[in-house]
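>>> what follows is a predicted protein model with its sequence.
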Amino acid sequence: MTGTIPASPAGADRMWPRYESPADLAEIESVPLAARGLPESTYALLTRAARLWPDRTALTVLPEATRWREPVCSTFSELLADVHRYANLLHRLGVRRGDAVALIAPNCAELIPATLAAQLAGIATPINGALSPRHIAELLHRSGARIVITAGPELAAETWRSTRESVLGGHIEALLVLRPTASDAAADPLPRLDGIEVGYLTDLAADQDSTGFAGRPPTATDLAALFHTGGTTGIPKLAAHTHSGEVANAWMIAANSLLDTNSVVFAGLPLFHVNALVVTLLAPLFKGQPVVWAGPLGYRDPALYSQFWKLVEHYRIATMSAVPTVYAALAQCPVTADISSLRYAMVGASPLPAAVRENFQAHTGITLIEGYGLTEATCASARTFPSAPRPGAVGQRMPYQQVKVIRIGPDGSWNDLPRNHLGVLAVAGPTLFAGYVSGRGEHGHLLDGSGKLVDGWLDTGDLARVDHDGYIYLHGRAKDLIIRGGHNIDPATIEDALLAHPQVTGAGAVGRPDPHSGEVPVAYVTLAAGAEVTETDLLAWASERVPERAAAPKSIIVLDSLPTTDVGKPYKLALRADATRREVLDALDTTAGIGAVSVSIEDGSVLATVELDTTADAPAVEAVLGRYAISWKVQVDQ
């Protein structure tokens, strides 16, 4: 595949260094990032793309997986025009530079320009529509958003219901509604809401100027977005991104020399996730690369997988970005099309099991490129290379970012560790977030590093080691450590041993409460179709391969699927909750009067609730529970 990248004569050579192997990093960094001539904002990045490639297709948006031959397409100039219309509508509604605009919808043709428009007029605040109305309402309150762009009843009925419930009684002034991609049906009438302007976004923006923006364009240091982190327990935090951070991280991804202007990108992750924004929306703007967007369910649509290889052939997809669970599923789908256009596939968001890598690559012949990043560092901080595989590593740090491993003392002090020592990974550089939103003041959002930012470095919370060549090896989350009698056990050592079994397709190890050791390791696995291995077999397998006796799992439970978050990350809290429930049930097995045992997750912690009938000896039950280092409560039915 060939292609040229037009650029201004003054910045052509500076913007695009050679970047296709680890050896290129030093040469890239010999030129300061400030000399690369990057656009100062996401809006400037978009206007550059529209100027250089006005008539090239920018977006191809699929209505749904089964209708992948019926897309809605937009050129770069048409995308910019839509962004201007939407941003001018937001400006008319009173949105200014420091104001948040919430976006609560699955991916669709209107959401993409709406997201860029929110960053132009104010600060985009994408919110996962699958969150509870209480969580959505709290995020709206915390962001200060007065304008909400949301899925309508045709696009996502449950999201529409949750959003309506969330905005009632709040300070929302307008609800701008999105319709399904390529819908030819008459729009449903929208309800009246007291004190809130309600209307379809495209209709309300139809008479707005498409040639420019009426307000003040953003600068490099302005906030571009507020992304919520997590969202599975408690109230997620809002991490503030600057325009310069998003643009710099997008450039680091786009600088990849393996793809050119003709390389088509596939996008299937939701736009409330930073990967979707930075990797599959902003980065392609740098080289004018076309992006094919999946339907509203994205990779969560079961129908996508049976059609996927035909879709790759039809659109000549060159690369894609997804989570490990997607590649595990695709490895089971027969390749019934010409997929020679697919150069490589990017994987991130959670550690890539060796078995998933091997199965996918053997099945397709496509190389998986692993990456590492987190919302607090905008998106991506490390990447691997097809030409220089490094088994077990998530990659080399990306240009202009720095990494180190630290030990955090009981008093919170940081101590740097030598190479190849295990500790907490810290990163620094131009992509670090501005802080978490802690409130609003006279001049906008109040931001707080919450102890994660120290002297320009970010505590990632990930256990890792960095080798002498600068490659990063992850060893799980620091908070996921299993602590058995004061001894730290890395769950990855257990998971790796189980994943080496030919019939195991997934594994998650957690600590089960124990009255003597505090915690003991247990594991959960998924098995290949038709597997005949038993839990006893797997216990024997693990005991022979886990590197230390203390880490050998005490039990192994087979599940149909391992719990994940909405973006496919392993959800260890759910496993810890299940392990706690099983232990409490076992501990109270012979106790009379036990009605039920339930476990909930509240603010990131596991809480066990034991219901008793009137015949139970409540003090005796409490004495049993008191032997464990867990949160619990006892309820007596009257």
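That came in fine, so what should we check first?
>>> from here on, just use CA atoms for contacts and neighbour counts.
Fine.
>>> give me the distance between the closest residue to Gly371 other than its chain neighbours and Gly37.
When the adjacent residues along the chain are set aside, Gly371 lies closest to Arg383, with 4.2 Å between them (CA to CA, 6 or more residues apart in numbering). Using CA to CA, to the nearest Å, one obtains 23 Å as the distance from Arg383 to Gly37.
>>> who has more neighbours out of those two?
Using other CA atoms under 10 Å as the criterion, Arg383 and Gly37 rank with Arg383 on top: 23 against 14.
>>> in addition, the following structure is provided for comparison:
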Amino acid sequence: MTIDTASAAASPLPSYLERIRRFPAIRDRNDIEVIEATPWTSLELPDSTLELIQISARRRPDATALRFVMDATAQQQGQRYTYAEFLARVVQAANAFHRLGVDADDVVSFLLPSLPQTHFTLWGGEAAGVVNPINPMLEPEHIAGIMNAAGTRVLVALAPFPGSDIWDKVEAIKDRVPSLEKVLYVDAARFLGDDEARALRERLPLPDAADWCEDFDRCLDRAPADRLINERRIHPEERASLFHTGGTTGLPKLAPHSHANEVANAAMMQMLFRHREDAVILCGLPLFHVNAVLITGLVPLMIGAEILLATPGGFRSPGLVDNFWSLVERHRVSFFSAVPAIFSRLLEVPFGDAEVSSLESALSGGAPLPRAVHGHFEELTGISLIEGFGMTEGTCGSMANPLAGERRTGSVGLALPYTGARVVALDDQGRYLHDCAVNEIGTLLIRGPNVFDGYSRPEQNRDIWVEDGWFNTGDLARQDADGYLWITGRAKDLIIRGGHNIDPQMIEDALYRHPAVQMAAAVGKPCERVGELPVAYVSLQPNRQVNEDDLLSHCQAHLAEKAAIPKNIWILDSIPLTAVGKVFKPALRQDAVTRVYGEIANAELGPGVARITACQDATLGLVAEIRVPGDVDLSSLKARLEAFPIPCRWRQAS
């Protein structure tokens, strides 16, 4: 396969982008029906992510594909890659991986922050074989477990660098993954000044040359940039990536995406956002997450727009949030995506004299967006803040509030074009009973060209399909009369902390290792900053004594994922159970809401003034009912609780 960008200057808009451009802006379900009247196959989307990038490079070779900013506080324009340069580096990565033994079904894993080399690894890995992004903040044993489940042949990882322990983890796991044949290290010091880079490498030398590792960029430099040396023709149904999803206990759960899945989801998101080709799309989320890879990665690459890679750590980097508005002004950013906690933090950052009129819209996902944050952010910036819903099993996005229509705060919006979404009633065995009525709570199902075809391990696919091709998301939802979907709970019980999924089982397993614990259950408690924080409830073995501090110390010692360490562990006489002896977690979630809101009410109104009970509402899901005397001023309490994701129902005596 030869890569040609030479004749690109006058290339017309490809047919799929021309069709998307002519579709109506989405205001309501009627516009989606108009779009879906065009058969999906007639869009003639690219067969692969590589072909998608190739088309953009042929059409806009000299336009900026990627700009990397090492330091958010610096005034430099950053490292720029044109589309021709970006494609060349992706092809070199694919060829380098192929020379290291990677064929269509072989896996390239990576442990990297957000660097240009991360993009080259992503798309080059998909062009050569299958790419497997891994969260580098996981502990070594879990990283090794994911790599063994994936069958990793090549690993790309960050070389020793200040503030990073990635290379220490590589050293710890390299002999624990039998399929691993080569590690390529990325030297991020190349993005520093010469003197700073030289001083850094004197303190932290690069790994010694060895059979098992070598420099990533030097390896790419030796590979052709104008063709795939394996002459591979990628078919849409072939596997492109393996994303880890769910918790970190037991066998890792890997969700495969085909090239067709990824290209389809990029097209769907463009139908929603309608970015122009001169857009600048800021990526601040980590590139091991589907949101960063698809929404602020493949979507701009599809339309020939610019990706602004905002520091290696993205929103985790010191200084990025504090300097966000000046960064928007300097680079004329038009769009970014983040989790609710980031929008909440940005509300605390003054604009100063920054001119941010280039910013048009933003996407919030990963956790419920508090109503107060949504309203205040739109008022402050004047942009459209879109709340949506997605999951790794749906490649990334499946529904969102319409950019050109009514945005209903608290709703995840309408199903994207060509994505099916239903709310259904299931029996105790997960079998379909009937579709739910308007505003009736049931289980959310999705189907479409973006939905994967099952986890990599067949035994993990039991009960995930309801009828033909409908994936059971495990989320509870309702759909209103206009088609807007509202998530009301999670049947899967995942705790979502600022967009990060925490498996409660890992917390429970750790607590069960304590000799005093008889039963343990972990749930999320509401948090105004990150949506949910993990907490746990335990009952004790007869005649055993232990306190909360002892149990918290135990969790700190036995939980590899630090984000999963509970913020509280409450000891009960007994854990609530269902009639068949299962832990009844809805009662625990209600108790957690009552405790959190009660503590705030006591602080604002005085001890015992408000009576708070949490309950399940048929329409709203989990709510907090707050009863107060008629002569109490509720303004301060309402202001505090508006920032939390669980809505309140106020009862004030007359």
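Nice, thanks for sending it over. These figures come from a predicted structure and were not determined experimentally.
>>> tell me the contacts of the residue nearest to Gly371 of the first structure?
Ile369, Glu370, Gly371, Tyr372, Val394, Gly395, Gln396, Arg397, Met398 (CA atoms under 8 Å, 6 or more residues apart in numbering).
>>> which residue lines up with the fourth one in the second structure?
In the second structure, the residue matched to Tyr372 of the first structure (TM-score structural alignment) is Phe389.
>>> distance from the helix or strand in which that match is found to the first structure after superposition?
Phe389 of the second structure belongs to strand 384-390 when assigned by DSSP states H and E. After superposition onto the first structure, strand 384-390 of the second structure sits on average 1.0 Å from its aligned residues (mean CA distance after the TM-score superposition for the first structure).
>>> helices or strands next to that strand in the packing?
The criterion is 3 or more CA pairs under 8 Å, 6 or more residues apart in numbering; DSSP states H and E, and the helices and strands that strand 384-390 of the second structure contacts are strand 361-364, helix 371-381, strand 397-400.
>>> out of those, which is closest to Asn148 of the second structure?
Taking CA to CA as the criterion, strand 397-400 is the member of these that comes nearest to Asn148 of the second structure, at 28.0 Å.
>>> what's the average distance of the closest one to the first structure?
So strand 397-400 of the second structure averages 0.5 Å relative to the first structure (mean CA distance after the TM-score superposition for the first structure).
>>> strands of the stretch 201-350 of the first structure, residue ranges please.
In order along the chain, the stretch 201-350 of the first structure carries the following strands (DSSP state E, counting those that start in this stretch): 223-229, 237-242, 264-267, 291-293, 317-322, 344-347.
>>> how about those in TSV, adding mean neighbour count and distance to Ser21 of the first structure?
As requested, these are arranged in TSV below (neighbours: other CA atoms under 10 Å; distance: least, CA to CA, whole Å):
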stretch	mean neighbour count	distance to Ser21 of the first structure
strand 223-229	26	31
strand 237-242	24	28
strand 264-267	25	21
strand 291-293	27	25
strand 317-322	23	17
strand 344-347	21	15
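>>> could you dump the ones you listed into a markdown table with distance to Ala354 of the first structure added?
Conversion of those to a markdown table gives the following (distance: least, CA to CA, whole Å):
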| stretch | distance to Ala354 of the first structure |
| --- | --- |
| strand 223-229 | 27 |
| strand 237-242 | 31 |
| strand 264-267 | 24 |
| strand 291-293 | 28 |
| strand 317-322 | 16 |
| strand 344-347 | 12 |
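>>> out of the ones you listed, nearest to Val335 of the first structure?
Of all those, it is strand 317-322 that lies closest to Val335 of the first structure, at 14.4 Å by CA to CA.
>>> whereabouts in the second structure does the closest one align?
Using TM-score structural alignment, strand 317-322 of the first structure pairs with 333-338 in the second structure.
>>> what does stretch 84-101 of the first structure give?
Residues 91-108 of the second structure are where stretch 84-101 of the first structure lands when matched by TM-score structural alignment.
>>> quick one: end-to-end length of that stretch, please.
15 Å.
>>> and the spatially closest residue to Tyr16 of the second structure that is not a sequence neighbour, how many residues sit next to it?
If the residues on either side of it in the chain are set aside, Tyr16 of the second structure comes closest to Leu43, at 5.1 Å by CA to CA, 6+ apart. Leu43 of the second structure sits with 15 neighbouring residues when counted by other CA under 10 Å.
>>> what's the answer for Gln518 of the second structure, then?
17.
>>> for the helix or strand Gln556 of the second structure falls within, buried residues please.
Element membership for Gln556 of the second structure (DSSP H and E) is helix 548-558. Applying a neighbour-count criterion of 16 or more other CA atoms under 10 Å, the buried positions in helix 548-558 of the second structure are Leu551, Leu552, His554, Cys555, Gln556, His558.
>>> the residue mapped onto Ala267 of the first structure from the second structure and Thr296 of the second structure: what is the separation?
Using TM-score structural alignment, the partner of Ala267 of the first structure in the second structure is Cys283. Cys283 of the second structure is 5 Å from Thr296 of the second structure, where distance means CA to CA.
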